[in-house]
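Engineer: everything below, folded, please.
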Amino acid sequence: MSLLDQIDKNKLPKHVAVIMDGNGRWAKEKGKLRVFGHQNGVVAVRDTVEGAVAAGIPFITLYAFSTENWNRPKLEVMALMELLVATINKETKTLMDNGVRLNAIGNLSLLPERCRRQLEEAIHKTSANSRCTLTLALSYSSRWEIVEAAKKLAQKVQEGDIAPDDINEQLFSESLTTGDMPDPELMIRTSGEFRISNYLLWQLAYAELYFTQKLWPDFRREDLYEAIIDYQKRERRFGMTSEQVN
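Structural biologist: Model prediction:
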């Protein structure tokens, strides 16, 4: 029986978030420049997204570039931006073929104009697709996102649209960049690191965390399926007792 067949389609996580880590180490192990790892990481993205579609996952969010990544060597950042443009151009057909809608969150104003334009075109072109929503977290920081949501709500209070007492968890969640999607129920991080790294801090409050030693360029849909199977074996109590849940 294949791993896909072992997945209980009635207990699927609606939203899977992924921290794609290990591209640089993967390249270093092969005596290559870091950008070689990023290039091969694109293959992992394609197979993982297609695997998510095959499994029936409605939302998948990939941590592609953090605001802290702007501090990396200039040549690496430039290469990453060029790779992003090339990948969007190349993979839009794959998204269309699989019914995947592209989305992006983060401080996108910091992206180079050419990169932002290509991203916007791909988002528009795939906007009618409905099998799965692929969100790229680009120039993203969860602390930045939370501060921006607080500013947005403060502005509404100042303009008299809402009262301070109107602000609750639901309203705050709706003010985040992920306000139109469910919170992730499963978060996967590759490369053996055990950190969340400023990623979806509010949204991951009750997510199940799954860590694998595999470096991102080696990650494939079977690894995604193993994570989902592990998720389905866990008891999700949300603060209640086992007796209450069962």
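
Engineer: contacts, neighbours, all on C-alpha from now
Structural biologist: Will do.

Engineer: quick one: secondary structure of residue 102?
Structural biologist: Taking DSSP: H, G, I helix; E, B strand; the rest coil as the rule, one finds residue 102 in the strand state.

Engineer: OK, contacts around it?
Structural biologist: Contact partners of residue 102, counting by CA atoms under 8 Å, 6 or more residues apart in numbering, are 95, 122, 123, 126, 127, 133, 134, 135, 136.

Engineer: switch those residues over to JSON lines; also include secondary structure and neighbour count.
Structural biologist: Listed next are the contacts of residue 102 as JSON lines, based on DSSP: H, G, I helix; E, B strand; the rest coil; neighbours: other CA atoms under 10 Å:
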{"residue": "95", "secondary structure": "helix", "neighbour count": "23"}
{"residue": "122", "secondary structure": "helix", "neighbour count": "21"}
{"residue": "123", "secondary structure": "helix", "neighbour count": "18"}
{"residue": "126", "secondary structure": "coil", "neighbour count": "19"}
{"residue": "127", "secondary structure": "coil", "neighbour count": "16"}
{"residue": "133", "secondary structure": "strand", "neighbour count": "24"}
{"residue": "134", "secondary structure": "strand", "neighbour count": "23"}
{"residue": "135", "secondary structure": "strand", "neighbour count": "20"}
{"residue": "136", "secondary structure": "strand", "neighbour count": "20"}
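
Engineer: what is the nearest of these to residue 11?
Structural biologist: residue 133 (18.6 Å; CA to CA).

Engineer: surely the closest one touches residue 104?
Structural biologist: No. The criterion here is CA atoms under 8 Å, and residue 133 misses it with residue 104 at 10.0 Å.

Engineer: that older thread, nearest to residue 223, of the contacts of residue 102?
Structural biologist: Checking those against residue 223 by CA to CA gives residue 134 as the nearest, at 17.9 Å.

Engineer: please enumerate the strands of this structure.
Structural biologist: 15-19, 59-66, 100-105, 132-140, 186-189, 208-211 (DSSP state E).

Engineer: export those strands as CSV, with columns for distance to residue 224.
Structural biologist: Formatted as CSV, the strands of the chain follow (distance: least, CA to CA, whole Å):
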stretch, distance to residue 224
strand 15-19, 9
strand 59-66, 11
strand 100-105, 17
strand 132-140, 15
strand 186-189, 8
strand 208-211, 10
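
Engineer: second chain to compare with the first, below:
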Amino acid sequence: MADPAARLSSTEITRNRHVAIIMDGNGRWAVNKGWPRLVGHRRGAERVKQLVRACPDMGVNWLTLYAFSTENWKRTTEEVLGLMGIFTRYIEREADGIAADGVRMRFIGGRERLDPKLRNLMEGIEARTAGNTRLNLTVAINYGGRDEVLRASRRLAERMARGEITNPTEADFASCLDTAGHPDPDLVIRTSGETRTSNFLPFQAAYAEYEFTQTLWPDFTPEHLGEILDRFSLRDRRFGNA
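Structural biologist: This is a model prediction of the structure:
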């Protein structure tokens, strides 16, 4: 199959700036094959590695991945602990490669409920890659859009109480979000055939284009992303203008 990056013109590459992905279908992928759900999550982590390496050459400068939602704590203890272990091992094993590849890695979501070892690893790789610019990789862990909006509202209220802001604007509110300083996503992709946004970036994605694919996340390749980016490049984004 042809290199997906080769299909993109310079104009299209400029437009494909920020892609956000709801990585869905890991558990179903494994169950369909008669395997434990965690096998699917481990395979999904391998897909993350592939996509992170491919994105810069496909004109994607910002990649935001929905890894674990505030609602995912409702899953079995075994699955939750397994997922946390996968996150921990991913950072431990990939830190050197991420740094060497020029990737800046950041995390959004509430961290207070996460294991201290995982929190330390997250903070460490954020500091280590802070100067990298080839790809901005943001991973949402213990993230929920409503929770983020609530926390941002509290931060804004605190700033207003201190007199820093008197007549808040959208930009003021955005500066209180977990994604402060990040551009809004241009394209949101959800894998696995579900057509819900699942509480993912509700404020930031207000004008994003959406693509829902039947492909389960462990089967989602750079070629799949390239095909979606091709379609995205043909969309007329008017942002409310006629």
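
Engineer: residue 236 of structure 1 is nearest to which of the strands of structure 1?
Structural biologist: Closest approach to residue 236 of structure 1 among the strands of structure 1 (CA to CA): strand 208-211, 8.3 Å.

Engineer: give me the contacts around the closest one.
Structural biologist: Contact with strand 208-211 of structure 1 is made by 185, 186, 187, 188, 189, 190, 191, 192, 193, 194, 227, 231, as judged by CA under 8 Å, 6+ apart.

Engineer: again, 10 Å this time
Structural biologist: Contact with strand 208-211 of structure 1 is made by 13, 16-19, 184-196, 226-228, 230-232, 234-236, as judged by CA atoms under 10 Å, 6 or more residues apart in numbering.

Engineer: give the contact list for whichever residue in structure 1 pairs up with residue 61 of structure 2.
Structural biologist: For residue 61 of structure 2, the aligned position in structure 1 is residue 58, judged by TM-score structural alignment. For residue 58 of structure 1, the contact set (CA under 10 Å, 6+ apart) comprises 12-16, 52, 100, 130-134, 181-182.

Engineer: how much space between residue 58 of structure 1 and residue 80 of structure 1?
Structural biologist: To residue 80 of structure 1, residue 58 of structure 1 is 27 Å away according to CA to CA, to the nearest Å.

Engineer: same thing with residue 227 of structure 1?
Structural biologist: For residue 227 of structure 1, the distance to residue 80 of structure 1 - CA to CA - is 28 Å.

Engineer: got it, and residue 181 of structure 1?
Structural biologist: Distance, residue 181 of structure 1 to residue 80 of structure 1, by CA to CA: 27 Å.

Engineer: neighbour-wise, which of the two wins?
Structural biologist: A count of neighbours by other CA atoms under 10 Å puts residue 80 above the other of residue 181 of structure 1 and residue 80, at 18 against 14.

Engineer: which position in structure 2 pairs with that one?
Structural biologist: Mapped onto structure 2 by TM-score structural alignment, residue 80 of structure 1 lines up with residue 83.

Engineer: residue 41 of structure 2 maps to what in structure 1?
Structural biologist: Using TM-score structural alignment, residue 41 of structure 2 pairs with residue 38 in structure 1.

Engineer: I figured its match hits residue 23, correct?
Structural biologist: Yes. Counting by CA atoms under 10 Å, residue 38 of structure 1 touches residue 23, with 5.4 Å between them.

Engineer: which residues do the two both contact?
Structural biologist: Shared contacts of residue 38 of structure 1 and residue 23 (CA under 10 Å, 6+ apart): 216, 217.

Engineer: which one's more surrounded, these two?
Structural biologist: Comparing residue 38 of structure 1 with residue 23 by other CA under 10 Å, the one with more neighbours is residue 38, at 25 against 22.

Engineer: how close does that one get to residue 177 of structure 1?
Structural biologist: Applying CA to CA to residue 38 of structure 1 and residue 177 of structure 1 gives a distance of 25 Å.

Engineer: for residue 54 of structure 2, see how far away the corresponding residue of structure 2 for residue 15 of structure 1 is.
Structural biologist: When structure 2 is aligned by TM-score structural alignment, residue 15 of structure 1 is paired with residue 18. In this structure, residue 18 of structure 2 and residue 54 of structure 2 are 14 Å apart, going by CA to CA.

Engineer: shared neighbours, the two?
Structural biologist: Contact criterion CA under 10 Å, 6+ apart; residues shared by residue 18 of structure 2 and residue 54: residue 60.

Engineer: dump the residue contacts of the residue of structure 2 most remote from its centre.
Structural biologist: Distance from the C-alpha centroid of structure 2, by CA atoms, centre = their mean, peaks at residue 163 (33.6 Å). For residue 163 of structure 2, the contact set (CA under 10 Å, 6+ apart) comprises residue 157.

Engineer: show me what it lines up with in structure 1.
Structural biologist: Residue 163 of structure 2 maps onto residue 160 in structure 1, by TM-score structural alignment.

Engineer: and its match, how far is that from residue 153 of structure 1?
Structural biologist: Distance of residue 160 of structure 1 to residue 153 of structure 1, computed by CA to CA: 11 Å.

Engineer: same check, this time on residue 1 of structure 1
Structural biologist: Distance of residue 1 of structure 1 to residue 153 of structure 1, computed by CA to CA: 50 Å.

Engineer: likewise residue 184 of structure 1?
Structural biologist: Residue 184 of structure 1 sits 23 Å away from residue 153 of structure 1, going by CA to CA.

Engineer: ok, now residue 125 of structure 1?
Structural biologist: Distance from residue 125 of structure 1 to residue 153 of structure 1, by CA to CA: 31 Å.

Engineer: between those two, who's got more neighbours?
Structural biologist: For residue 125 of structure 1 versus residue 153, neighbours defined as other CA under 10 Å are more numerous around residue 153 (21 against 16).

Engineer: list the contacts for the closest residue to residue 50 of structure 1 other than its chain neighbours?
Structural biologist: Distances taken as CA to CA, 6 or more residues apart in numbering place residue 98 nearest to residue 50 of structure 1, at 7.1 Å, with adjacent residues excluded. By CA under 10 Å, 6+ apart, the contact set of residue 98 of structure 1 is 49, 50, 53, 54, 92, 129, 130, 131, 132.
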